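Asks: Any chance you can model this:
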Amino acid sequence: MKIIVCIKQVPDTNEVKIDPKTNTLIREGVPSIINPDDKAAIEEALKIKDKQGAEVTVLTMGPPQAEYALREGLAMGADKGILLSSRSFAGSDTWATSLALSGGIKKIGNYDLIFCGRQAIDGDTAQVGPEIAEHLDLPQITYVSKIRSINKEKAVVERALEDGYEVIEVTLPAVFTIIKESNNPRYPNIGRIIDVFDNMSIDVWDEIMIKLESEKLGLKGSPTQVLRTFTPPIKAPGKMIEGNTDKEKVLNLLNNLYNNIVK
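Replies: So this is what the prediction gives:
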C-alpha cells in the first residue's frame, strides 16, 4: 500500500505578522511546527504501515525551511519526503496550493491513499484536502476520526459529526482529511532523528517538475483576494456579578445593566 500525507508547516506563535503589500503571512523568522491535524494524519498513515505494511511519503509545499517539517515526519517513521518549493508558489491561496500538491501527487503516482489534516491552524479553511480530491477526481471523506478497516480495495472509516459519528465505506484510492483527536502522534526516537538528518535526503520539486504553469500558481493563480487585514480590537474584560443567593445575583446583574444603560 502506498500512502501520501500532505502536511503544512505553520507558525508556532500567536504573534503573526502580515505583509501589507501581499496580505499574506510573513513566515520568515517565525518558529514553526507541523500543523496538528497534519501530524495526526502522519500518525494514522504510520499505524497502517505498522499493522499491514505501507510506503508513506510526506509531501508539503513551502519555502526551504519547510524541509524541517518533512524531516520530522521522516523521523516519526515516514519513508520519503518531498518539498514543492519555488518562487512561483509564493502567496498561494487554497486553490493554488491544492493544485500544486495535486501536481506533486500525480508525479509521485501509484498511490492508494492520500491523507491531509482537517485544516491548518493559520488559515482554518479546511479547503485544501477536498480541493485535492476534486483536482484528482477522487472520492473523499472529511473529518475522519477512526479507520475501522482497510485493504487495497476499500476502507471503512468513522467520520466525526457534532453529535456523534457516521460510518462510511469507500473504494480506494481516496482522500481522507484527519482530525487531530483521532490519535496521539508518536515521538521520534533519537537514533531515527540522527539518521534522518545525517543520511536521508529530501527531494525538492518546482513547478516545471510537476508540470504546472507558473501563471496558475502563487498570487497569479489565486482567485482569493484579501482586501484588508487588521487586528481585532481588544474587548473589555468580563465582570463577575457577586451575590449570596441566585436572586441577589440576578438583581445585581439587572442593576448593573440599568446603570450602564442610563449612563
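Asks: Going by C-alpha atoms from here, please, whenever you check contacts or count neighbours.
Replies: Fine.
Asks: Which stretches in the stretch 51-200 of the chain count as strands?
Replies: Remark: strands assigned in the stretch 51-200 of the chain by DSSP state E, counting those that start in this stretch are 55-61, 80-84, 113-117, 140-150, 154-161, 164-171, 174-178.
Asks: Indicate which one of these is closest to V196.
Replies: When the strands of the stretch 51-200 of the chain are compared for distance to V196 using C-alpha to C-alpha, the nearest one is strand 80-84, at 10.3 Å.
Asks: and the direction of that closest one versus that of strand 55-61, what angle?
Replies: Relative orientation of strand 80-84 with respect to strand 55-61: 20 degrees, computed using axes from the mean of the first three to the mean of the last three C-alpha atoms, to 10 degrees.
Asks: which helices and strands does strand 80-84 pack with?
Replies: In this structure, strand 80-84 makes packing contacts with strand 55-61, helix 67-76, helix 94-108, strand 203-205, judged by 3 or more C-alpha pairs under 8 Å, 6 or more residues apart in numbering; DSSP states H and E.
Asks: Make JSON lines out of the ones you listed and add distance to V156.
Replies: Compiled in JSON lines, those are given as follows (distance: least, C-alpha to C-alpha, whole Å):
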{"stretch": "strand 55-61", "distance to V156": "20"}
{"stretch": "helix 67-76", "distance to V156": "25"}
{"stretch": "helix 94-108", "distance to V156": "23"}
{"stretch": "strand 203-205", "distance to V156": "33"}
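Asks: before we go on, could you also do this sequence so I can check it against the first one:
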Amino acid sequence: MTLQYARPYLLRAGINVLGENGKQQKDHLVTEIRNRKSLGANQPDSDKGAKDIISELQNIHLVIIEESNLVRLSSEDDIPGGREGVFLHTGKQVAETVDTRTQMDRLFTNLAHEYPELIIITKFIFRNGPVKDHEIKREFDGQTFRGNKMNEFTLSMSQHILRDSGVIEDTDRGVVGASWPEQAFAHILGEEFNDLTDGDDSKNVKEPVLFERLETMYGVDRNTFDRLLSRLQRYGIVAEGSYEEMTIDLSALMEAHIYE
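Replies: Okay, the predicted model is just below:
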C-alpha cells in the first residue's frame, strides 16, 4: 500500500470526533475534521484533505465505513487476528486514551503496520543521525520494503509522520532519533538476533550480547531496551531462557509486518 496524506495530528482529530460523538456520516466527519485543524499548505483543497484522512484511518484499521457512508471506530472484531495484529490498536482504544503522547504512539503503531517503511527510515536515522533530507532520499528513493515502494513524496510524508509522532526531531545539523517506537525496536532486535544465529530462530542468544549490539549501533539505552523487550515478551515474540539466554520468533515479526 502506498503512503498517502497521513499527518498523525489530523488522524487524531478524526478519531477524537468519533470518540466524542459516535458514528458520523462521512460528509459530516469531513467537515468536523476540517474545522478541528487546518490541513496545511500541502492540501489546498481542505475537503479532499479531510477525505484522505478518513481513508487513511480506514487503511490503518482505526475506523470502519459502513453502509450509507456511516463511519465508526473499529473494535477488536475488526482487527486482523493472530500474530499479524499483535501490535495493532483499535479505534476505540485510541479514542479512549486520555494521554496525548500515548494516543500519538498508538496512531503511529497502526501507521507503521501498514507502512513498514516507517520502521526502516527510523532505523536509518537512529543509526546515522543527524542526517539531512537529501541523505534519506538518496538512501531510500526507489527502494521497496515489504512491497511498499518509496518515492520523494512518501519519504517526505514519512518524515512528517515521524516528527509528528515524536520519533525523530530536528537539529541544526539534520534529523536525529528521539524515541524508539516498539516496532522499530523489534525490527533491529530481530535483525541482530538473525545475524548472531545465522537465521536459525531455534537458537538462543545471550541477552547482554544483544543489548551491547543495540547500544553500540543505535544508542539504545538500558531503560529503553528493558522496557521494549518486556513488551515483546508480553506479545509472545521474545522468550527468555535460562542463563540470560533468549530467543526471538522471527516468523512472528514477519507476520506483524516488521521484518522481511
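Asks: Let me see the TM-score of these two.
Replies: The TM-score (TM-score structural alignment, normalised by the length of structure 2) is 0.25; 114 aligned residues with a C-alpha RMSD of 6.4 Å.
Asks: L257 of structure 1 is nearest to which of the helices and strands packed on strand 80-84 of structure 1?
Replies: Nearest to L257 of structure 1 among those is helix 94-108 (44.7 Å), distances taken as C-alpha to C-alpha.
Asks: Using neighbour counts, pick out the buried residues of that closest one.
Replies: Within helix 94-108 of structure 1, the residues that qualify as buried are 94-105, counting by 16 or more other C-alpha atoms under 10 Å.
Asks: Which positions within whatever helix or strand I48 of structure 1 lives in qualify as buried?
Replies: Using DSSP states H and E, the element containing I48 of structure 1 is helix 36-52. Within helix 36-52 of structure 1, the residues that qualify as buried by neighbour count (16+ other C-alpha under 10 Å) are 36-49.
Asks: Who are the packing partners of it?
Replies: So helix 36-52 of structure 1, by 3+ C-alpha pairs under 8 Å, 6+ apart, packs with strand 2-6, strand 55-61, helix 67-76, strand 113-117, strand 174-178.
Asks: neighbours around L210 of structure 2, how many?
Replies: The criterion is other C-alpha atoms under 10 Å. On that basis, L210 of structure 2 has 19 neighbouring residues.
Asks: From R231 of structure 2, how far off is it?
Replies: 16 Å (C-alpha to C-alpha, to the nearest Å).
Asks: now do L250 of structure 2
Replies: Noted for L250 of structure 2: a distance of 16 Å to R231 of structure 2, by C-alpha to C-alpha.
Asks: More neighbours: which of those two?
Replies: When neighbours are counted by other C-alpha under 10 Å, L250 of structure 2 and R231 differ, and L250 comes out ahead with 25 against 15.
Asks: That one and A186 of structure 2, how far apart?
Replies: The span separating L250 of structure 2 from A186 of structure 2 equals 10 Å under the rule C-alpha to C-alpha.
Asks: give me the number of residues near V156 of structure 1?
Replies: Residues lying near V156 of structure 1 (other C-alpha under 10 Å) number 16.
Asks: And T100 of structure 2, by the same measure?
Replies: Neighbours around T100 of structure 2, by other C-alpha under 10 Å: 11.
Asks: same question, the one 4 residues further on
Replies: Applying other C-alpha under 10 Å, we find 19 residues neighbouring M104 of structure 2.
Asks: Helix or strand for it, just tell me which one.
Replies: Secondary structure here is read from DSSP H and E; on that basis M104 of structure 2 sits in helix 100-114.
Asks: For that helix, list every residue counted as buried.
Replies: By neighbour count, and taking 16+ other C-alpha under 10 Å as the criterion, the buried residues in helix 100-114 of structure 2 are 103-114.
Asks: a markdown table please, covering those residues and showing distance to I168 of structure 2.
Replies: Listed next are the buried residues of helix 100-114 of structure 2 as a markdown table, based on distance: C-alpha to C-alpha, whole Å:
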| residue | distance to I168 of structure 2 |
| --- | --- |
| Q103 | 17 |
| M104 | 13 |
| D105 | 13 |
| R106 | 16 |
| L107 | 15 |
| F108 | 12 |
| T109 | 15 |
| N110 | 17 |
| L111 | 15 |
| A112 | 14 |
| H113 | 18 |
| E114 | 19 |
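Asks: all helices of structure 2, in order?
Replies: Counting by DSSP state H, structure 2 forms helices over residues 8-21, 26-36, 46-59, 91-96, 100-114, 117-128, 133-140, 152-164, 182-197, 207-218, 222-234, 250-255, given from the N-terminal end onward.
Asks: quick one on the thing from earlier: redo the buried residues of helix 36-52 of structure 1 as JSON lines? Include distance to Y143 of structure 1.
Replies: Below are those laid out as JSON lines (distance: C-alpha to C-alpha, whole Å):
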{"residue": "P36", "distance to Y143 of structure 1": "14"}
{"residue": "D37", "distance to Y143 of structure 1": "10"}
{"residue": "D38", "distance to Y143 of structure 1": "12"}
{"residue": "K39", "distance to Y143 of structure 1": "14"}
{"residue": "A40", "distance to Y143 of structure 1": "12"}
{"residue": "A41", "distance to Y143 of structure 1": "11"}
{"residue": "I42", "distance to Y143 of structure 1": "15"}
{"residue": "E43", "distance to Y143 of structure 1": "15"}
{"residue": "E44", "distance to Y143 of structure 1": "13"}
{"residue": "A45", "distance to Y143 of structure 1": "15"}
{"residue": "L46", "distance to Y143 of structure 1": "18"}
{"residue": "K47", "distance to Y143 of structure 1": "18"}
{"residue": "I48", "distance to Y143 of structure 1": "18"}
{"residue": "K49", "distance to Y143 of structure 1": "21"}
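Asks: from the residues you listed, which is closest to K154 of structure 1?
Replies: Minimum separation from K154 of structure 1 among these (C-alpha to C-alpha) is found for I48, which lies at 13.5 Å.
Asks: Relative to R148 of structure 1, how far out is that closest one?
Replies: When distances are taken as C-alpha to C-alpha, I48 of structure 1 and R148 of structure 1 turn out to be 11 Å apart.
Asks: what does L83 of structure 1 give?
Replies: Remark: distance between L83 of structure 1 and R148 of structure 1 (C-alpha to C-alpha) = 31 Å.
Asks: surely A50 of structure 2 meets R34?
Replies: Yes: under the criterion of C-alpha atoms under 8 Å, A50 of structure 2 lies in contact with R34, with a separation of 6.1 Å.
Asks: For I4 of structure 1, the count of nearby residues, please.
Replies: Applying other C-alpha under 10 Å, we find 26 other residues in the vicinity of I4 of structure 1.
Asks: wouldn't it be in contact with V56 here?
Replies: Yes: in terms of C-alpha under 8 Å, I4 of structure 1 counts as a neighbour of V56; the distance is 5.9 Å.
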